[in-house]
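Chemist: A predicted structure for the sequence below; I have some questions about it.
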Amino acid sequence: MEIRRPSTAEENPLQAEACGDGMPSSFDPPTVAALLDGNPAGVAVLDANLRYTYVNPALERLNGLPAGSHIGRTFSEVLPELRGQAAVLRGVLRDGEPREQTISGRTWAAASDDPRFWRATYHRLETGGDVCGLMVIVVEISDVARQRAELEEARGHVTLLSTAAVRIGTTLDMDTTCRELAEFVVPSFADVAAVDVFPPEVGHPVRRADPGVLRLRRAALRGRGPLDEQVQRFGHPGEYVDFAADSAVTRCLAENEPVLDDWEDHRRGRSAFTSERITASQALGLREALAVPLTARGRPLGALTLVRAEGSSAFSDQDVVVARELAGRAAVDLDHARRYDHEHSIARELQGSLLSEPRGPHPHVEIATRYLPADRGVLVGGDWFDVVPLQDGRHLKAMGDVMGHGVEAAVAMSHYRSLLRLLAGDDLPPHQILEQLDAMVERSGLDRAATCLLAVVDRFGGVCEVASAGHLPPVFIDPGASRAHIVPVESGPPLGTGFGGYRTTSVPCGPGTVLFMYTDGLVERRGEDIDVSVARLASLTLPPGGTLEELLDRVLDRFGGDAEDDIAVLASRIREEPPVLRRPGGSA
């Protein structure tokens, strides 16, 4: 690079004639050298034209040039890659106010392309009241600036991980968790993110005929901006994606370590399968990938692949550490989701096998039931119902709800129903059945309380006897009535508490009257009083000729859409018999 002395046309008009050209007379070189040569900070003296008149050894080392290459030249001539000093220097000459400035760029001493930073202080020099020039003191702060940048990066990573704990794993659905993970890291941490998991039906790698190819199910894929649509060619969520043995995903799962895959020289030593995929990625402007295993409790669940495009910074060692921590936390959420899904399936199958449709107790009694499970995000509950034929044309109907969720609740439900069927054979009134059931549950050690509503209908007597153990009241719909009526049955404590104290209430129930029973999932809503919710059931009606199946369909359509818990409903009525025609003489 050519360094030249500026022409006279470039001289600063602020030069004071009394100072002359060069170092001010009152600052002779031996004195200045004696004072400043040993200073560890870089020091320079400039004349009123902003040309170097003195440079100490420390500044020589900082700039990478000897003093002779400075003298008589300006900042821009000596260090052309440093910008922005001239205006500040002229400001100090003009008003005499000292200034500080942070300078960045490169000097002749730079050994790498890493940015360097200096802190410079400028003071005006005067002699006899005349401006003679400036003194410049320079200290390199590259390490401080780098540490500050690293600190800010670390703070950003801590914030990223803290936010991840809130935004990832909000449900117990595995695909939702994968999607949350991909959406969280794009664009804050990567330009493209893919989450690939082992198929849940086997829980281990699924291989094709070629043993060197790993097949995973793509659970989530997200790209920044236009990349979101462009990367879909590599496998939509829900599809199976194959990875060769030399792919970053396969290697990270085999080693259980993050694998940083720089695609700059991908053709050397790569399989054609992997090389073609990288070439297609590069065509979209993608440059490198970081594959991180998703492992929980020592078991691999899949892999998170982070990709950065041209224009984004390369993955640093700190990025790899953060990606691994992020993947580790997400893997715990995925493991919870997978374990929940497994337990949920078992509980659902168990409950489905136990909650069979009750057989009709008598040809003169019409029964309709429904069971509506809650969303996948809610554990299966212990809702149950049953119908048991009794003597003299009577029948017992039960609606119960075991407290809690999961497999344990479903198992407890089967115990309650079995005990109830055993007691029903003794032909006791409803409140005594509840009394004995409560005592038997307490003695059995079953630690799951349950609510229960019992109703014994006598079709000949036209009456329904009802008793409740902490359950919601029944609803009766009379033929042709414009509104249903909710019977305020005296409710005792839930079963399994051992307190007893149940009462039977008699309610008229003639032919055609519908008895409607339900669990709290039908009416219970967050933030609403339960009495208000139950009161809405008074609007139920059954038009002439309407069936119980139609009634339950309307009930679930109206009240079951926003349910947060499982729903069980049962409707029954005594069929209206046609009049008996008798022949003359009294014979039928």
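Modeler: Alright, I've got the coordinates.
Chemist: all contacts plus neighbour counts: C-alpha atoms, from now on.
Modeler: OK.
Chemist: ok, for the spatially most central residue of the chain, nearest residue in space, not its chain neighbours?
Modeler: Among the residues of the chain, the one closest to the centroid is Ile168, at 2.0 Å (Cα atoms, centre = their mean). Spatial nearest neighbour of Ile168, chain neighbours left out: Glu180 (5.4 Å); criterion: Cα to Cα, 6 or more residues apart in numbering.
Chemist: check it against this one:
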Amino acid sequence: MPQWHFPEGEGLPVRQLIEGTLAPIVVLDAQLRHLYVNPAWAEVSGLSASAFLGKTLEEVLPDLQRPDDVLAEVLADGQPREATISGTTGVSSALGQRLWRAVYHRVELPGQDAGLCGIGVEISSLRSYLDDLETAHLRLALLDAAATRVGTTLDIETTCQELSDFLAPSLADMAAVGIVEEEFTGAPPPPPGFVRLRKVRGSAPPGMEWLLHQMGGPGPYVDIPRGVATRHCMDVGRPWLANLASDDLFQKVTVDPERTRIFRAAGVHSLLIVPLITAGRPVGVVLLGRAGASQPFTEDDVTTVQALAGRAALSVDSACRYSYEHTMALELQRALLAEPRAPHPGVEVAARYLPSGRSVLVGGDWYDSIPLPDSRTLLVMGDVMGHGFQAAVTMSQYRSLLRTIATTITVVDEILAEFDRQVAQLGLDRLATCLLAVMDPQTGACTAASAGHLPPAVLRPDGSIEVLWLPAGPPIGTGLGGYESLAVDMDPGFTLVLYTDGLVERRGTDIDISVQELAGLSLPADTPLDDMLDTVLARLANGAYEDDVAILAARQRHHFSRHLRSRS
């Protein structure tokens, strides 16, 4: 058996230096067989020094990898080089995969070809630290990315789609989000003891989309009993992990054996369920799956998904609260903004109210149509300043007050004057703009007056629009009075359009310029009023409106004008 002998020297013996160091040292022959192994390398390898002699590293420790091509280069040119040795030995380590960094030198061996001397140092702890640091950086990067990509709106569907799209493919092959449903409008409640999840959104690679549709069964909901992994996960507030899951584990998620077969058919082998918890209660759940050649979930994956779920839960909860509060606000608005009275048969009226897209606050916009004597109709468009419940209540008061005044006064500028006087006398602290127009189908005349409101527009039979720039009096509630009216002809085929500033107002643009944009529209004049209003809203909309929008259109009915001509 070949062996290396220590050279003799003066001073401290070489053997004492080499065998006393904690650094692993080996001597190899030209065929990379071991001639010598010091005690440090024998200790970390778990083998005696004699077990190495005459053998290569692969023969002794097959689970260690070393770049032998680098060692061949050192033998060829004599230049020292570094090499990395990695893998596992017979000595267990808490670090798992171990790592050494070694320097190899060519040495002259008496009576044989040149060999190598390798001196190493274990860097497993450093590598583990760097890996942990890199993992932490990646986790922070994911969280930062999620902060900008998840929860960009207050729409539940959009928020959940953003979450599932982010999770797959970043952390899984497929992702699905379910939201706890607490309101059961339009559907019977779940059985006692069950939690209802609304299947909101999911993401999967091409070819796996069918899995998302079949995962929870038919219908928009899935009712979860106790004992199911999804329910347990929400009840205890902790994730549930099934790596390389058996059918029994899949059964804890799917309940229905058919669903287990669906997962298997899609190649899903690992599942991770994480609850969306906020304020100590679950608002939903995220289900992640890995399939095919993807690795099972790691503990780092679970930690990262938990952190993402914690942040996402706040966005989902905000979206749920917004949706609920927005629905309640609209119901309040509809209750306060009762349907306008039916105009006289000679006048056709249509109206729309759209809430602002940026808040759940109800507003002070209102519209009305009030029948007057002699077949005339009073059209009203108003806007109480401010938002919120108080503005909506004030709007309801103003609307009722105006209706009362219109029963005794029928001239628009006089109605505004009395309206302003009574509001100021009542001490209501919110000003309002208001536009009144009286349409008389018998004469074809229309008389309008404004209390600080935007001017009405007239849609002509040729589709062109003209803005009627009225004398603008002070807003209602100032007590200043001084309103003037303007009379125009409204022949059959002409349509009068009243609106609030939310329709045309744009941030950074002068309001007069915005009104001119309305005048620049070309609309089909012979369509039903409802269709015409939908067209106006679609053409002027730029995403969500920044303010509430109320719009009312009125025109003389053709059959009424023909009836008048036949009578004359």
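Modeler: Structure received. Since we're looking at a predicted model, the values are computed, not measured.
Chemist: can you give me the TM-score here?
Modeler: Superposed pair, TM-score by TM-score structural alignment, normalised by the length of structure 2: 0.81. Supporting alignment: 551 aligned residues with a Cα RMSD of 4.2 Å.
Chemist: next, count neighbours for the counterpart of the residue nearest to Ile168 of structure 1 in structure 2.
Modeler: Structural alignment (TM-score structural alignment) places Glu180 of structure 1 against Glu162 in structure 2. Each residue near Glu162 of structure 2 was counted by other Cα atoms under 10 Å, and the total is 21.
Chemist: check which helices and strands whichever helix or strand Glu162 of structure 2 is part of sits against.
Modeler: Assessed by DSSP states H and E, Glu162 of structure 2 sits inside helix 156-170. Counting contacts by 3 or more Cα pairs under 8 Å, 6 or more residues apart in numbering; DSSP states H and E, helix 156-170 of structure 2 packs against helix 124-149, strand 174-180, strand 195-203, helix 299-336.
Chemist: repeat that with 10 Å
Modeler: Helix 156-170 of structure 2 makes packing contacts with helix 124-149, strand 174-180, strand 195-203, strand 281-291, helix 299-336 when contacts are defined by 3 or more Cα pairs under 10 Å, 6 or more residues apart in numbering; DSSP states H and E.
Chemist: any chance of TSV for the ones you listed, columns mean neighbour count?
Modeler: Listed next are these as TSV, based on neighbours: other Cα atoms under 10 Å:
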stretch	mean neighbour count
helix 124-149	14
strand 174-180	24
strand 195-203	22
strand 281-291	22
helix 299-336	18
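Chemist: these: which one's closest to Ala351 of structure 2?
Modeler: helix 299-336 (12.9 Å; Cα to Cα).
Chemist: how much does the closest one stray from structure 1?
Modeler: Taking mean Cα distance after the TM-score superposition for structure 1, the mean distance separating helix 299-336 of structure 2 from the aligned residues in structure 1 is 2.4 Å.
Chemist: helix or strand next in line after that helix, which one?
Modeler: Following helix 299-336 of structure 2 toward the C-terminus (DSSP H and E): strand 347-354.
Chemist: only the buried residues of stretch 455-464 of structure 2, if you could.
Modeler: By 16 or more other Cα atoms under 10 Å, the buried positions in stretch 455-464 of structure 2 come out as Pro455, Pro456, Ala457, Val458, Leu459, Arg460, Pro461, Gly463.
Chemist: got those residues as JSON lines, with distance to Val384 of structure 2 columns?
Modeler: Output for the buried residues of stretch 455-464 of structure 2, formatted as JSON lines (distance: Cα to Cα, whole Å):
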{"residue": "Pro455", "distance to Val384 of structure 2": "16"}
{"residue": "Pro456", "distance to Val384 of structure 2": "18"}
{"residue": "Ala457", "distance to Val384 of structure 2": "21"}
{"residue": "Val458", "distance to Val384 of structure 2": "24"}
{"residue": "Leu459", "distance to Val384 of structure 2": "26"}
{"residue": "Arg460", "distance to Val384 of structure 2": "30"}
{"residue": "Pro461", "distance to Val384 of structure 2": "33"}
{"residue": "Gly463", "distance to Val384 of structure 2": "32"}
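Chemist: reformat those as JSON lines; add distance to Ala187 of structure 2 and secondary structure.
Modeler: Below are these laid out as JSON lines (distance: Cα to Cα, whole Å; DSSP: H, G, I helix; E, B strand; the rest coil):
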{"residue": "Pro455", "distance to Ala187 of structure 2": "46", "secondary structure": "coil"}
{"residue": "Pro456", "distance to Ala187 of structure 2": "44", "secondary structure": "coil"}
{"residue": "Ala457", "distance to Ala187 of structure 2": "45", "secondary structure": "strand"}
{"residue": "Val458", "distance to Ala187 of structure 2": "46", "secondary structure": "strand"}
{"residue": "Leu459", "distance to Ala187 of structure 2": "45", "secondary structure": "strand"}
{"residue": "Arg460", "distance to Ala187 of structure 2": "48", "secondary structure": "coil"}
{"residue": "Pro461", "distance to Ala187 of structure 2": "48", "secondary structure": "coil"}
{"residue": "Gly463", "distance to Ala187 of structure 2": "46", "secondary structure": "coil"}
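Chemist: thinking again about what came up before, my guess is the match of Glu180 of structure 1 meets Thr152, correct?
Modeler: Yes. Checked against Cα atoms under 10 Å, the pair Glu162 of structure 2 and Thr152 is within contact range at 8.4 Å.
Chemist: list the contacts of the residue nearest to the centre of structure 1.
Modeler: Neighbour list for Ile168 of structure 1: 176-184, 326, 329-330, 333-334 [criterion: Cα atoms under 10 Å, 6 or more residues apart in numbering].
Chemist: what's the match for it in structure 2?
Modeler: Structural alignment (TM-score structural alignment) places Ile168 of structure 1 against Val150 in structure 2.
Chemist: from Arg311 of structure 2, how far off is that match?
Modeler: Per Cα to Cα, to the nearest Å, Val150 of structure 2 is found 9 Å from Arg311 of structure 2.
Chemist: what's the answer for Leu47 of structure 2, then?
Modeler: In terms of Cα to Cα, Leu47 of structure 2 sits 51 Å off from Arg311 of structure 2.
Chemist: from the buried residues of stretch 455-464 of structure 2, which two are the most distant?
Modeler: Pro455 and Pro461 (19.7 Å).
Chemist: contacting residues around stretch 67-87 of structure 2?
Modeler: 28-32, 57, 61-66, 96-107, 113-124.
Chemist: so which bit of structure 1 is it matched to?
Modeler: By TM-score structural alignment, stretch 67-87 of structure 2 lines up with residues 85-105 in structure 1.
Chemist: run the chain-centre distance for that stretch.
Modeler: Stretch 85-105 of structure 1 sits 51 Å away from the centroid of its parent chain (Cα atoms, centre = their mean, to the nearest Å).
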